[in-house]
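J.: Sequence plus the predicted model coming up.
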Amino acid sequence: MEYWGSLKLGNVFLCLKKQFEMQSQSKVQPVNSKHLCTGKMQNPSSELLSDEKEFIAHFVSLYDDKRFTDLMLRVGGCRYAVHKFVLITSSEVFEAMLGQKSWKEAEEAEISLTEEEECIPVFDLFLRYLYSGSIQMTTDIVLPVLLLADKYGIKVLRESCIDYMLRHIVESPDTNRTLTWYQYAKMTSQDELQELCLKFILSNFDIILQAPDWLEMTKLELVEFLSSSELIVENEIHLWNRVEAWLCSEHNKESLQENLESILPLIRFTMILPKDLLHLESSSFFSEHHDMFAEKLNLGYKHHSLAIDSGAVTSKEELYRNYYSADYGLCYSFKLDKYNSVNKIESRISIDCDIPVQFMPTSHKKTSQQIIPLQFVFYPKGYFTTITLYGTYLGRQSDSTSLRLLKRLQPDRPPIKVQLTLVLFGMKNKVKYVASTYNQETVICKDNLELFVENVIDISKLTQDDCPYLIHGNLEGKVFIKVQDCGFHLLEEKASQKHD
């Protein structure tokens, strides 16, 4: 047992395998070993005989075989018969706990381990991994297994769990756990996982709203998301309905009043249709917390009243999110069939957009002062343009994916701050999701009537065989164009920023 206690390899069967291979090689060594050492000659009959699968199967069979165990672990209400040498050679923590006499557990035949509640049901799988080096992973159990790997210092398992998460951020709502993984990544400074989770959450918030861990999300994360204007959601009332479900969930009932004080100011009531405001006002939840809703509800009604009456432009205290409901008039869809087959000239996507300065129901006729006429142009196979000079066609082109946003009319209008979001869809695990998001903000004014951006997305990624941004070979996407502010004060802000 002293030999096993001194080993510091990740998994004991790897040690046994290495010893077995050394013995096998010694049997097939040629008589004249001196030539092998010098590299001058090798026996042509030399062959490595490997029964790796059979060897691992024999080792795995030791798990839960009480004939040779020398330690009992008690976790929750379960007891597990294990081999000390397996735990010691697999885990830095178990090596210290069971291999050093300074720990009282080293002398005991049965020890109790205190685990997090969510880790107890997967502890059996965790132990089995120590014997087999494999585990059948799902989105439901990966975080508890990762917590155990972290606790007991099993680096290989920890890295495998993180890799699994990175591959499975895109999942259907019923199996999606991105919210919980995002919380873990923030707490443990897993920067890559945190960045990818946040990107998916903001761009696919409708999936997140239906995910099982939505109701278990912390207030800190909810406040972070609701503060963002980059959320892609159908409309504000649907967002509020899911927030109400979170407020009333078992996890949050005791802190409902406190949570409502923090969250209600982040709901953008001016972006809710009047009919939906009326429906909200008639709900039992509103009746129970009437005083807290009064100011926000009045702001919503006031906004719509002024917008409909005489076309007055109200304050932009509440900004647009990326709403894709037709009620807002902010979102335009496009599709390019057979992306790889179409030539560059025919790939150009051009959309004339009439963007509202402020939100009002689409059923109401809008005046010219309430609409900004813009043209969105996307070059998904590279930029090109042609001009005529003295009867000769001149062209300019590049292989960089590009976009343009131009003001079509009304050059003398006050400056406007425009936020543009371009998304491309992908398909993974039978889930259609936003696979790429590009955001840009600009001030359009008399001296700056156009936004032009090159290399929006790496064109090499669009042309690769397993492109994540194509669905059955087609390029599908949406563009959101939002006027978030207007007025000559924008020029002063722009000049101040340039000076700084």
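T.: Sure thing, it's come through. Worth saying up front: this structure is predicted, and the values here are computed from it rather than measured.
J.: use CA for all of it now, contacts and neighbours both
T.: Will do.
J.: element containing residue 54, please.
T.: Secondary structure from DSSP states H and E places residue 54 in helix 52-60.
J.: That helix: what's the following helix or strand?
T.: strand 71-75.
J.: Identify the residues contacting the helix holding residue 54?
T.: With CA atoms under 8 Å, 6 or more residues apart in numbering as the contact definition, helix 52-60 has outside contacts at 13, 17, 128, 131-132.
J.: how close does residue 224 sit to residue 141?
T.: Applying CA to CA, to the nearest Å, the value for residue 224 to residue 141 is 26 Å.
J.: take a look at this one as well, against the first:
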Amino acid sequence: MVCLAALCAVLAVQMVSVGGAALKLEGSVENGATVLNHSMALVQRLDALLAQGNGSDVTLRVVTLGTEELKVIQGHSLVLGLQSDVLAELLHTANSSSLVLRESADSTAIFDKFIRYLYCGDISVRLSQAIPLHRLASKYHVWPLQQGVTRYMMQHLSSDSPAGHVVTWYQYAVQIGDMTLRNSCLQYLSWNLSSVIQSAEWRSVSEDLLMSLMQRSDLVLHNELELYEALEAWISHNQPADAVAENALQAVRYSMIPPQHLFRLQKQSPLMMKYRESVRDLLFLTFQFHSASPIQLGKYFALNCSLFMPRNYLSPAWGSSWVINNPTRDDRSFSFQTQLGPSGHDVSKRVTWNALFSPRWLPLGMRSSYSDHGALQPTRTDGGQPRVIITPASSSQDFAGVSFQKTVIVLARHQGKVLVRHVYNFHQSTEETGDFLVDADLQRRASEYLIDSSLYLHVIVKPIYQNLVTTRK
């Protein structure tokens, strides 16, 4: 192996070859001292050292698994060993100056970029390169690169790619046990499911991921029928085992689908006709739910289970979009109506809601004014935070047996696509969440939370039926 003195001599030669770098004065410090920063010149010399192979004492022979393809890289054991304890150990135990490394095809393709990072500390990353780079960084214990690629992946979930990449990243995160990346991918897929199921990426969803999605209540989609049709397309394409298909079908919330559509599915859906027996009891309970009063049904069945709990539906029955222009200036308000509940018994009943957006909202403990119906009144202060407050226009006595969860979806535009940026759940005011738009910086026109300088929201009201005392038989 080359000694430190020899490597320094090579670096000195490289410094002459690049003509030296201009002196950079970073500013004066105490006692008249000045910081001289030549770090960029050092990076340039190390880059040239790798490219030209001067003073190389080790040959990396990167073999693609399952093939005879070979990539040869001339390296310096001192640099490689300093950056990776795995490479240091391999070099220490090697019997020759040639080190054979076996990698997958995608890792081999970018191995020279990976080695250059060890020399220069910077690297360009594309969506298709994220997994192989993360794999190499993990294998060779280059932790700063591993952490940097993880951050890159979490920040580029919404980036556009021809075949999609979030599902692949999710499956990779599960494989390596990275729960933070896994949860970020799962959240993105859940919040943007309507666009995901319309893409080619939907077909590549694994059985595990499919069930993880089907069981969530925070899915953002037009309605439950859209999810059923997407499931039907997935099963038709992937042809899973009967047990997998049955489990997925049993996770559909049939009570959120109007009876007229359920009748059609029973007669026209090949999937429903094939697995009718596996969902027969769920359909029977669903038709009871739609035909009886929830208060009566609640005496015999638990209504707070997932079957009777709405997801984040974008259809007009459950909420309304709301575009707020100049969201840093004045309070804005609007009214909208929703269906009282998903039950057929409540389908004709409407609830009117008053929504208020305030860019500077006084903290809860400092408020004192209320409306006739107990609705919070806006109290603005320069030190307040943005808030959305949603209250019913009628008395709460009209909602016996039903409570309401409010959801505000914040939309953003990325690469021309409108996507869900954040989802906030609360009972009456977003102050209950504690983090509503806390990082939005609405004063900045280029804020990621704004579309054309406006705040694009979608407000959803989710009725939750309360359990009653079950009648004993």
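T.: Perfect, I can see it now. These figures come from a predicted structure and were not determined experimentally.
J.: What TM-score do the two superposed chains give?
T.: Put the two chains on top of each other and the TM-score (TM-score structural alignment, normalised by the length of structure 2) is 0.75; 434 aligned residues with a CA RMSD of 4.5 Å.
J.: what would the contacts of helix 52-60 of structure 1 look like in JSON lines with distance to residue 231 of structure 1, neighbour count and secondary structure?
T.: Below are the contacts of helix 52-60 of structure 1 laid out as JSON lines (distance: CA to CA, whole Å; neighbours: other CA atoms under 10 Å; DSSP: H, G, I helix; E, B strand; the rest coil):
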{"residue": "13", "distance to residue 231 of structure 1": "49", "neighbour count": "22", "secondary structure": "helix"}
{"residue": "17", "distance to residue 231 of structure 1": "52", "neighbour count": "16", "secondary structure": "helix"}
{"residue": "128", "distance to residue 231 of structure 1": "41", "neighbour count": "18", "secondary structure": "helix"}
{"residue": "131", "distance to residue 231 of structure 1": "45", "neighbour count": "24", "secondary structure": "helix"}
{"residue": "132", "distance to residue 231 of structure 1": "43", "neighbour count": "19", "secondary structure": "helix"}
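J.: just the residues you listed now: which is nearest residue 392 of structure 1?
T.: The shortest gap between residue 392 of structure 1 and any of the contacts of helix 52-60 of structure 1 belongs to residue 132, at 73.0 Å (CA to CA).
J.: Tell me the spacing between the closest residue to the closest one other than its chain neighbours and residue 67 of structure 1.
T.: Leaving aside its sequence neighbours, residue 132 of structure 1 sits nearest to residue 60 (CA to CA, 6 or more residues apart in numbering; 5.3 Å). According to CA to CA, residue 60 of structure 1 stands 14 Å off from residue 67 of structure 1.
J.: okay, those two: which has more neighbours?
T.: Neighbours around residue 60 of structure 1 and residue 67, counted as other CA atoms under 10 Å, are more numerous at residue 60. The numbers are 18 against 8.
J.: re the thing from before, more neighbours, residue 224 and residue 141 of structure 1?
T.: Of the pair residue 224 of structure 1 and residue 141, residue 141 is the one with more neighbours under other CA under 10 Å, namely 17 against 10.
J.: What lines up with the more buried one in structure 2?
T.: Under the alignment (TM-score structural alignment), residue 141 of structure 1 pairs with residue 129 of structure 2.
J.: Give the aligned range of stretch 426-433 of structure 1 in structure 2.
T.: Counting by TM-score structural alignment, stretch 426-433 of structure 1 lines up with residues 412-419 of structure 2.
J.: Return the set of buried residues in the matching stretch.
T.: 412-414, 419 (16 or more other CA atoms under 10 Å).
J.: Now render these as JSON lines, adding distance to residue 103 of structure 2.
T.: Converted to JSON lines, the buried residues of stretch 412-419 of structure 2 look like this (distance: CA to CA, whole Å):
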{"residue": "412", "distance to residue 103 of structure 2": "39"}
{"residue": "413", "distance to residue 103 of structure 2": "38"}
{"residue": "414", "distance to residue 103 of structure 2": "34"}
{"residue": "419", "distance to residue 103 of structure 2": "36"}
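J.: of those, closest to residue 241 of structure 2?
T.: Of all the buried residues of stretch 412-419 of structure 2, residue 419 has the smallest distance to residue 241 of structure 2: 33.3 Å, by CA to CA.
J.: Surely that closest one touches residue 192?
T.: Yes - here residue 419 of structure 2 reaches residue 192: they are 6.5 Å apart, a contact under CA atoms under 8 Å.
J.: What helix or strand is residue 168 of structure 2 located in?
T.: Counting by DSSP H and E, the element that carries residue 168 of structure 2 is helix 166-176.
J.: And that helix against structure 1, how far off on average?
T.: In this overlay with structure 1, the average offset of helix 166-176 of structure 2 from its partner residues is 4.1 Å by mean CA distance after the TM-score superposition for structure 1.
J.: For that helix, buried residues please.
T.: Buried, per 16+ other CA under 10 Å, within helix 166-176 of structure 2: 166-174.
J.: on contacts alone, who are the packing partners of it?
T.: The elements that helix 166-176 of structure 2 packs onto, with contact taken as 3 or more CA pairs under 8 Å, 6 or more residues apart in numbering; DSSP states H and E, are helix 179-191.
J.: Quick one: residues contacting the most centrally placed residue in structure 2.
T.: For structure 2, the residue lying nearest the average C-alpha position, counting by CA atoms, centre = their mean, turns out to be residue 188 (2.8 Å). Contact partners of residue 188 of structure 2, counting by CA under 8 Å, 6+ apart, are 157-158.
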